[in-house]
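**Q** Below are the sequence and a predicted model for it; my questions follow.
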Amino acid sequence: MPRLPHHGVRTPRRLPEGRQAGRTRRSRARRLRVVPRPRRRPREAGRGARGHDRLAHRQVRLLRDPPDLRKLPRSGQRPGLRVRGGEEDRGAEARDEAAGRDAADAGLGRDPERDLGGLAGARLRARRRPGLSVANVRSDDDARGVRTITIDRESRRNALDRATLDELEAALRDAASPGVRVVVLRGAGTQAFSAGADLKELLAHETLDDRRRHFDGVARVIRAMHELPAPVVARVQGFALAGGCGVAVAADFTIAAESAVFGLPEIGIGLLPMVVSAPILRATGSRKVVLDLVLSGRRVGAEEALRLGLASRVVPDARLDAEVDELAGQLASLSPAALRLGKEAIYAMAEMEYGAALRYLREMIVLTATTEDAREGISAFFEKREPRWTGR
């Protein structure tokens, strides 16, 4: 046995000689003994119950989140789930655009725009200017600068499959041109604005990446509406459910017919409306309202949607087109610069602390006052004439 240091070691007290002679074996057994602690032998990986548990957890983690998808971990993010970062988004877009150019040069298939999917196909389809019309989305312009984008899948209640979402995003991006002052978004027919995701396509997805691309399409459409300089007016008649409800509510103006029905019924089939919960929370401003709609899956009529903040206006069905047309014409007659800066400021302000919002809005009104449209509008007011907007 190795020599031990005296520090911290208890030394047995010495007993008188008489008592030492009478000690028994039992008393000697109770004597304090200090022995060195044996070193713990390293456990071999995978041995024992804990090793098997660790191995099982690792296998589940690899199945749920493969190593090639765990490149950019985010702080505070739930383990096993990863949101694609901005650098990856830009890299994917660049690769898709390059693939689109290569495919177009090679004359892939009879229709290169139909052969390509994802953002590559969307970018290629977006090259069609006013009068854009593809398989599931149709765009039409009028002389006032109002562009009407129609989700044209009436037989499927304008369901949002991946191809439709790609085309819808492309149509919205294409509307970011000086000649477009207002965008009206509607569904074909009178039965539905959009009934949400195409469940047949969703059931056919086999990989995590397929599902990610599917649900990312709704997020890209909502982001495209918010980033569009022109205001977006959603014309809602019939059903606006699930993803269709989120797209309708995310518009800058939501004009609903009295027959319109809003709802998030995904909970009934074991899913959740995660992406569209963000614009609905922003519109209603109430966590209680979002929890009610998401977890109960109930549907609400147009009047209740107006009270909750899901709709801007509710009009009789017979007057829906006239109301949307009047609003679009009114917006088209205003300063494009003021509309653009105002829309940007309101969305940015919603994410700020109150004091920071006041300082930001002060700078935005200073910026607005320096535009050519502001000077033209003030001059036209004093000269009692109609302003001639330039959008600058």
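**A** Structure's in. What do you need? Numbering: from 1, shown residues only.

**Q** all contacts plus neighbour counts: C-alpha atoms, from now on.
**A** OK.

**Q** Would you map the strands across this structure?
**A** Under the criterion DSSP state E, strands of the chain are mapped to 137-141, 146-151, 182-187, 192-194, 232-236, 239-241, 253-257, 261-263, 299-301, 313-315.

**Q** for those, which one sits closest to Leu334?
**A** Nearest of the strands of the chain to Leu334, taken as CA to CA: strand 182-187 at 10.3 Å.

**Q** Tell me which of the strands of the chain sits most buried.
**A** Highest mean neighbour count among these (mean count of other CA atoms under 10 Å): strand 192-194, with a mean of 30.

**Q** Counting by contacts, list what that strand packs against.
**A** Packed against strand 192-194 by the contact rule (3 or more CA pairs under 8 Å, 6 or more residues apart in numbering; DSSP states H and E) you find strand 182-187, strand 232-236, strand 239-241, helix 243-250.

**Q** could you redo the last one with a cut-off of 6 Å?
**A** Judged by 3 or more CA pairs under 6 Å, 6 or more residues apart in numbering; DSSP states H and E, strand 192-194 is in contact with strand 239-241.

**Q** now what about the strand it packs on, what contacts it?
**A** Contacts to strand 239-241, defined as CA atoms under 6 Å, 6 or more residues apart in numbering, come from residues 192-196, 260-264.

**Q** coming back round to it: quick one, which of the strands of the chain is nearest to Leu208?
**A** Smallest distance to Leu208 across the strands of the chain (CA to CA): 24.2 Å, for strand 239-241.

**Q** Distance from that closest one to the middle of the chain?
**A** 19 Å (CA atoms, centre = their mean, to the nearest Å).

**Q** How about stretch 260-275?
**A** So, by CA atoms, centre = their mean, the centroid of stretch 260-275 is 15 Å from its chain's centroid.

**Q** got another, please set it beside the one above:
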Amino acid sequence: MNEPYVKKQIKGHVGTIEFFHPSHNSLPSVLLTELARTITAMGEDTNVKVIILKSGGDRTFCAGASFNELIEIEDEETGKTFFSGFANVINAMRKCPKFIIGRVQGKTVGGGVGLASATDYCMATKYASIKLSELNVGIGPFVVGPAVQRKLGLSGMSQIAMNADEFFSAEWALQKGLFTELFDTTEALDEAVESFSKKLCTYNPKAMTEMKTMFWRGTEDWDQLLMQRAKISGRLVLSDFTKEKLKTYKNS
């Protein structure tokens, strides 16, 4: 049972969206499309008051975009389409009228850091170190950058974006405001996520929707901004530097 999936469950007004890929929960375009669609649909479901976003498996929350797809990009339009995948998910999370609670059980890289940053409240284990590795292959965290910067601030975002080979600890991410709480085990994390989600369900849904709008004020241009950023990445992925770098990974 190692097939990629995006699945959803609704239990007691709490909607859970879970994604999985056997390659460290990386997200190819097809899964990103399904994830954005599922988030939007659950946001419109009147039976759902709160959403939990999680990934399958025990170790890695998300390894970012699919490396196999990245290597195959041959033109700017394909590149823009590829990088717009995370843009669509982040925008779906931003515009969803329900609070989205992030459950991060382990390491997260690149686009995965963008997903964690786009949640409204994110809990993690102490093993949930983060890395923005895009510069390492000659690109940059352009699409996820606005979401990451919104949580870490420009200083924090620039630190992990420039230090593209280094994992930053979960404690660092907690101090910067990406994570709200850290737990020693996945079991403790799950208990806390469930308890907090149930508590949120006792609050006024209309008040929570208004609060979410307030929290995301100033991001109204992200539909255009993130697509512009996807275009930059789509252009850079065709550069000689990146093509040569990708070859070394493919041959290693």
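**A** In hand now; what should we look at? Every value quoted in this text rests on a predicted model; they were computed, and no experiment measured them.

**Q** Mind checking the TM-score on these two?
**A** Here the TM-score for the pair of chains, by TM-score structural alignment, normalised by the length of structure 2, is 0.82; 215 aligned residues with a CA RMSD of 1.5 Å.

**Q** Make a markdown table out of the strands of structure 1 and add distance to Leu331 of structure 1.
**A** Output for the strands of structure 1, formatted as a markdown table (distance: least, CA to CA, whole Å):
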| stretch | distance to Leu331 of structure 1 |
| --- | --- |
| strand 137-141 | 15 |
| strand 146-151 | 9 |
| strand 182-187 | 7 |
| strand 192-194 | 22 |
| strand 232-236 | 10 |
| strand 239-241 | 24 |
| strand 253-257 | 11 |
| strand 261-263 | 26 |
| strand 299-301 | 27 |
| strand 313-315 | 15 |
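
**Q** quick check, nearest of the contacts of strand 239-241 of structure 1 to Ser139 of structure 1?
**A** Ranked by distance to Ser139 of structure 1 (CA to CA), the contacts of strand 239-241 of structure 1 are led by Phe193 at 15.5 Å.

**Q** Which residue is the nearest non-sequential neighbour of the closest one?
**A** Nearest residue to Phe193 of structure 1, sequence neighbours excluded (CA to CA, 6 or more residues apart in numbering): Gly187, at 4.3 Å.

**Q** Let's check: the centremost residue of structure 2 is which one?
**A** Nearest to the geometric centre of structure 2 sits Leu115, at 1.2 Å (CA atoms, centre = their mean).

**Q** what do we get in structure 1 for it?
**A** Mapped onto structure 1 by TM-score structural alignment, Leu115 of structure 2 lines up with Val247.

**Q** on that earlier part again, to Gln330 of structure 1, which of the strands of structure 1 lies closest?
**A** When the strands of structure 1 are compared by CA to CA, strand 182-187 sits nearest Gln330 of structure 1, at 9.6 Å.

**Q** Over in structure 2, find the residue span that closest one aligns onto.
**A** Taking TM-score structural alignment, strand 182-187 of structure 1 hits residues 50-55 over in structure 2.

**Q** quick one: the matching stretch to chain centroid distance?
**A** Distance of stretch 50-55 of structure 2 from its chain centroid, counting by CA atoms, centre = their mean, is 11 Å.

**Q** try stretch 186-203 of structure 2
**A** Taking CA atoms, centre = their mean, the mean C-alpha location of stretch 186-203 of structure 2 is offset from the chain mean by 20 Å.

**Q** thinking again about what came up before, help me confirm that the residue nearest to Phe193 of structure 1 comes into contact with Thr148.
**A** No - using CA atoms under 6 Å, Gly187 of structure 1 is not in contact with Thr148, being 10.3 Å away.

**Q** State the distance from Glu18 of structure 2 to Gly114 of structure 2.
**A** Distance of Glu18 of structure 2 to Gly114 of structure 2, given as CA to CA, to the nearest Å: 16 Å.

**Q** again, but for Ala41 of structure 2
**A** Distance of Ala41 of structure 2 to Gly114 of structure 2, given as CA to CA: 21 Å.

**Q** now swap in Gln9 of structure 2 and tell me
**A** Distance of Gln9 of structure 2 to Gly114 of structure 2, computed by CA to CA: 23 Å.

**Q** now swap in Arg59 of structure 2 and tell me
**A** Separation of Arg59 of structure 2 from Gly114 of structure 2 (CA to CA): 18 Å.

**Q** Looking at those two, which has the bigger crowd around it?
**A** Just comparing Arg59 of structure 2 and Gly114: by other CA atoms under 10 Å the higher neighbour count belongs to Gly114, 27 against 17.

**Q** Now which residue in structure 2 aligns to Arg123 of structure 1?
**A** Using TM-score structural alignment, Arg123 of structure 1 has no partner in structure 2.

**Q** Quick check: chain neighbours aside, which residue is closest to Arg123 of structure 1?
**A** Using CA to CA, 6+ apart, the nearest residue to Arg123 of structure 1 is Ala170, at 6.3 Å.

**Q** Quick check: nearest residue in space to Cys245 of structure 1, chain neighbours excluded?
**A** Cys245 of structure 1 sits nearest to Phe262 (CA to CA, 6+ apart), 6.0 Å away.

**Q** So what does the one you found match up with in structure 2?
**A** Aligning on TM-score structural alignment places Phe262 of structure 1 opposite Ile130 in structure 2.

**Q** if you skip the residues just before and after it, what's nearest to the match of Leu115 of structure 2?
**A** Ile222 (6.2 Å).

**Q** try Ala176 of structure 1
**A** Leu228 (5.8 Å).

**Q** Give the equivalent position in structure 2 for the one you found.
**A** Superposed on structure 2 with TM-score structural alignment, Leu228 of structure 1 falls opposite Cys96.

**Q** what do you get for Val324 of structure 1?
**A** Aligned partner of Val324 of structure 1 by TM-score structural alignment: Val193.

**Q** what number of residues lie near Arg58 of structure 1?
**A** 12.

**Q** Residue in structure 2 paired with it?
**A** Alignment note: Arg58 of structure 1 maps to a gap in structure 2; criterion TM-score structural alignment.

**Q** one step back: now the residue nearest to Phe193 of structure 1: how far from Asn158 of structure 1?
**A** Plainly put, Gly187 of structure 1 is 6 Å away from Asn158 of structure 1 if you go by CA to CA.

**Q** Output the longest helix belonging to structure 2.
**A** Scanning structure 2 for the helix with the most residues, using DSSP state H, yields helix 76-95.

**Q** Look up the average distance of that helix to its aligned counterpart in structure 1.
**A** For helix 76-95 of structure 2, the mean deviation from structure 1 after alignment is 0.8 Å (mean CA distance after the TM-score superposition for structure 1).
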